[in-house]
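S.K.: Just to be clear, the model below is a prediction. Sequence and coordinates:
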Amino acid sequence: MAPRSAAAKLAKRNKIKKTANPPKRSDAPQRPAGTEVSAKIPLELQQLLLNVFRNAFPSRFGSDLKPLLQEVKQHLYNRDFLTAFGKAEYLEAYAVRWSPSRALGYLQIFNDLEQHFPAIEEPGSRDPGSPWRVVCLGGGAGAEIVGLAGLLRQLTRKETPSESTQDTAMSAPTQPLFEISVIDIANWTPVVTSLQSAITTAPTLSQYASTAAKESNAELLSPHLFKTTSLQQDVLTMPAEDLSAQLHNADLITLMFTLNELYSSSLAKTQAFLMRLTSILQHGSLLLVVDSPGSYSTFTLNGAEKQYPMHWLLDHTLLSVPKDARSNKEAPKWEKVHSDESRWFRLPDGLKYPIDLENMRYQIHLYRRLP
């Protein structure tokens, strides 16, 4: 789905006529709006992720990029997503323009939330050789894929004080494996394939590259550690059995700048989709929702009479227990383990990329499926 900065900010929303009373806050840990308490991501790693996009689409940075982006923006402004994502050159232009900044922001998010991902590294938490499975809903443009590649790169390069970098990279039997599935309404498979190749293949060097550059040239990740697949489907109309086949064994589901668009498309269908998601996912599965903060994510219910924040609708669907269920002493099906209504990811100085990159403001909510 199109990021809010590229689509919804271009299309003016209906003016808010009446706002619902502020909902009660979740019990999940909250930080004051706009605060940032994040571990620093090495600049070198962030540059490597930007290089993935450059290496995946080397011919897309020519003089035709700007007019292509203008065409894509116009289609997004008109909310004509089928046209905006209907041509290969549009998809590549979109990926090189908007996904790199998002990928770095997502890496920061994944890094900050790693404490909630014990299944990645926890000994005995999964069978040897079993991958950590992530399904990215609306993630065809590749930001989630590259961000997760950055997380895995960090995990495989962890050091201890007493050992050298080379010796302390995780041994092969204990290295985590990532299996990433992307489900999107557009056919992003060529883009996903190109990014996968750029992540798992050493970059092509100039014939004039130095000996040192040639000796240090290597892929970001080994191919056996990081695998991706792409599926073109509308999750709101996807048959239940197909949705279950894709999601039932997922460790993490992501909705990154996608849920707001789903709600805008159909509130009823999105609520129904979240209920199906709840019935499919296994105990311990995580749902990560990232979207534009505050008033950028409000929705009209009952005509234009009231507006509800996106996170309130989400909490209402996932955390509430219906009255008839409460009478049967049914427990909630989800717990909210992390929440922040407004955060910034700010790009560090020193990064190199052919076109401008942008800081990212977002809200974030992480839920865990209960037994």
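M.R.: Right, received. Where do you want to start? Numbers count the residues shown, from 1 in each chain.

S.K.: make it CA atoms for all contacts and neighbour counts henceforth
M.R.: Fine.

S.K.: Please name every helix or strand in contact with whichever strand or helix holds residue 341.
M.R.: Using DSSP states H and E, the element containing residue 341 is strand 334-345. Here strand 334-345 touches helix 310-319, strand 360-369, going by 3 or more C-alpha pairs under 8 Å, 6 or more residues apart in numbering; DSSP states H and E.

S.K.: so which of these gets nearest residue 193?
M.R.: Closest to residue 193 of the helices and strands packed on strand 334-345 is strand 360-369 (C-alpha to C-alpha; 25.7 Å).

S.K.: another one to put next to it:
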Amino acid sequence: MLALGYVCRSCLHGALRTGGSRLRGSGRRFVSAAVRQIQRPDRKSSSSSLAQYNKHLGLLRRKPGVAGEDLLQQTLKECTSIKRAGLQPDLSTYESLIAIFCKVGSVREGMKTLEEMLQFSIEPSVSIFDTLLRAAASQDMMNEYNQLLLLLQTNCQSKITPAIYQHIIQVMCQHGDYERALNTLHAAIDQGIIPTLATFVQVIRASIDNMEHKEAYALLLKAEKLVDLSEYPKIYLECLRSAADDLSHEATQSCWKQTVTVYQIEPDEGTCMKVLHVAGQNGDVELANAVIDYYVTNGFDVGEPHFAPLLQAYAKSGQIKSAFELLAFMREKGVPPLKETAVPIYHQIRNDPSAIDGAFRILEELHRDGKDVDVTALNIIIHACAKAGDVQKAMEVYHGARDIGVIPNRDTYNSVLDACIAAKQPYEAKVIIDDMHSAGVSPDVVTYGKMVVVECTRSDYENAFNYLSEMKRRRMANASMMSKDSVEAQIGALSLHSGDAANGATTTKDELSKETALHSKRGKTKSSNGATRARPSLELVKERIKCLGKNPEQSILNVIKLACYSTLSSPSYETTLQSIKAAFYQRDYLSIFSNPSNLPVYTAAYIPGRALCYYHIFKDEPNLRRLLAGQTRIFLPGSGSGSELIGISAAMLWASSPDQQISLHMQDIGEWDGVLQDLEKAARSSWNLQDQITCTFEQGDILEPTDQRKSEIQQAKMITFMFVLNELFKDKSRAIRLIQDVIKDMARGSYLLVVDSAGSFSHLQIGGKQYMVYFLLDALKELETVVSYDAKWYRFPDDLTYPVDLQNMRYFLRLYRKM
């Protein structure tokens, strides 16, 4: 009888000391009645007497409204009666006692009772563990919960039911113990237990939350075999989003079919765009068409961003004719194709002269069949000829335009000029620009820039300067910048990559001095706020861009790999990356950037794509390249991860000048010092950057108005917000105040560069309507818009290698100058 005495005197009295809610009224009267019934002397046998006591204990544990101290007191009386009767408590007795302890919130006393059972070789039932586990979980007693799990697996592993597994896995998922939940699920299946639908849903969602997209799809396939997913078909939609995020073709294809075709669930537009992206990358025309059909059926607007992946799918699957037909269809439907829309066709034909010939034959075939041929199709073929350096083929395609019913446009002429530049054919270029004038097509600044470059392949640059004069006469934007950049930086690149610097691509001081006669004073000038402004030096550009090698983009990735080597090779890299992805999924940005151990992993995984994009922005945009040629102080909020540092450092090489001195002042909320130092060191050593660049970093919140922030804004020649402004506008009032302070404190003539997502992430909610974030800045009268792109793609070359997948970027760009 020691066991029951232990229960009565130790556990119950210990529980009484824990307190609880007081009972009144009917609950107390019920317990008193139960006690009187137990004390009746007409017991026929010990077994029947114990059964009677157990019955009343069971009534106590299940009676609604009975809890707290009174319940424990009445339970103690029952136990005392059992002891006095000389009865041995059985499993049912213990089940009731433990349930009562859990009912009053005394999990530890319940566990003591369980330990006593094991001590006296009374095998606990699965329901006892279930009761204790649920009580421990409800009180967030995870140490006790884990102890109970261990006891359960030791004593009742084979008796665990699917419902108990569901609860166990649910608790694990709720507490972020994903790996354990996944292992527990697999262990249950291995034992022949069929988990519930809810269990599968929990672990699939946890997999998605932890960015384990492939695991989520594998679990979905397993669930299809074991449970009826028709009871919760929306899990297919959740897996569709996950698969599209992971760019998993098979999973995306399968989940789209189940979501839309089988269960007729309507995915949101963002999910559809991601599915289109997967279809385009994998050449899946059927899937891409299915998504377009879904858009049309549901009344969504279909524009260039939707047709572009379909065209990519046609091109990747080798259906060039269908891709050309799609370009004509787009124009017919009022969706003019962009030059970038047809780029996937270029990628398919660029390295094969027979493929280029075949592409033009397709255009001829379409014309013979009475179908429209879009000028964009012609232009992309000429572009492929130009990149191949085949000026003869480019001219043949150009001259064949009218034979297939195509009227050349400005892009057509500019593409042919590219071929002339590649082949160093200034005479052919002159024919083209004369044709352009004859056709009534006005050259733009790009056209004249190309003419300047091709004319510089002559030994005499006189014609090049004539075109510069024409640009100025027509008051074309950027003409003064083109005078130096085209004759130096662009030609320097031409001579370097052609390997023929002696063939008309070397500029001497005497030859460049002709520009002085044509264009007033050259060299150093003063900007409107007095800052020194210089232009690139041909000789320095030619020398310094050698550091980038023949593949500048790969050189940039190599620098990042060098800086992040220890991070990429760390055993904890993948684990940390998955936790970062999970935080992104939950939009918990603060937890990512406030944890110093996350920052090197974030940089290694996320900056390569942006660094490549920023490199091209600063290298290819003349106004920015001009700023990089002089003594320019740049303030870069939100730049701690290093994308701006790497992109600008590489682009600087294309703007090299004797006066080049770039001062980067970076600020971010995280502790990025070490990361930036490693990146700066790698960039300096790889690209031979010495005194041309200085870098400083300050940790702080840019939304916080401080004297330091004001000073940085006032001193900066340029302020950048690159993929950070949208995040700042989550605190709309403080972000607007920041913009006001920036505009107020900026020096006259200084620049504001804003680059961010061109998608819905850049929407601001104002007065019940949504606007792109740049609308706010465009409306400010203090700012002059210098460069404006509402949507532009950066697509990385196919031949790049990096340990992490690279993503193409679609962005908007605004470069403002303070009036």
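M.R.: That came through fine. Quick caveat, the model's predicted, so the values are computed rather than measured.

S.K.: Structure 2: matching residues for the strand holding residue 341 of structure 1?
M.R.: On the basis of TM-score structural alignment, strand 334-345 of structure 1 is assigned to residues 783-794 in structure 2.

S.K.: ok, and for that stretch, which residues are buried?
M.R.: 783-785, 794 (16 or more other C-alpha atoms under 10 Å).

S.K.: ok, which stretches of the stretch 301-450 of structure 2 are helices?
M.R.: 304-316, 320-332, 343-349, 353-368, 375-387, 391-399, 410-423, 426-438, 445-455 (DSSP state H, counting those that start in this stretch).

S.K.: I misspoke; the intended subject was the stretch 51-200 of structure 2.
M.R.: Under DSSP H, counting those that start in this stretch, the stretch 51-200 of structure 2 gives helices at 68-84, 91-103, 107-119, 126-138, 142-156, 162-174, 178-190, 197-209.

S.K.: element containing residue 183 of structure 1?
M.R.: Applying DSSP H and E as the criterion places residue 183 of structure 1 in strand 178-184.

S.K.: Show me what that strand is packed against.
M.R.: Judged by 3+ C-alpha pairs under 8 Å, 6+ apart, strand 178-184 of structure 1 is in contact with strand 132-137, strand 226-232.

S.K.: Minimum distance to residue 340 of structure 1: which of those strands has it?
M.R.: Across those, closest to residue 340 of structure 1 is strand 132-137 (C-alpha to C-alpha), at 20.4 Å.

S.K.: if we can go back for a sec, closest to residue 377 of structure 2 out of the buried residues of stretch 783-794 of structure 2?
M.R.: residue 794 (20.3 Å).

S.K.: From residue 639 of structure 2, how far out is the closest one?
M.R.: Distance, residue 794 of structure 2 to residue 639 of structure 2, using C-alpha to C-alpha, to the nearest Å: 19 Å.

S.K.: Equivalent analysis for residue 52 of structure 2, please.
M.R.: In terms of C-alpha to C-alpha, residue 52 of structure 2 sits 74 Å off from residue 639 of structure 2.

S.K.: Of those two, which one has the most company?
M.R.: It is residue 639, of residue 52 of structure 2 and residue 639, that has more neighbours when counted by other C-alpha atoms under 10 Å, with 23 against 15.

S.K.: And that one, what's its match in structure 1?
M.R.: Counting by TM-score structural alignment, the partner of residue 639 of structure 2 is residue 139.

S.K.: and the closest residue in space to that match that isn't next to it in sequence, how many residues sit next to it?
M.R.: Spatial nearest neighbour of residue 139 of structure 1, chain neighbours left out: residue 182 (5.7 Å); criterion: C-alpha to C-alpha, 6 or more residues apart in numbering. When neighbours are counted by other C-alpha under 10 Å, residue 182 of structure 1 registers 26.
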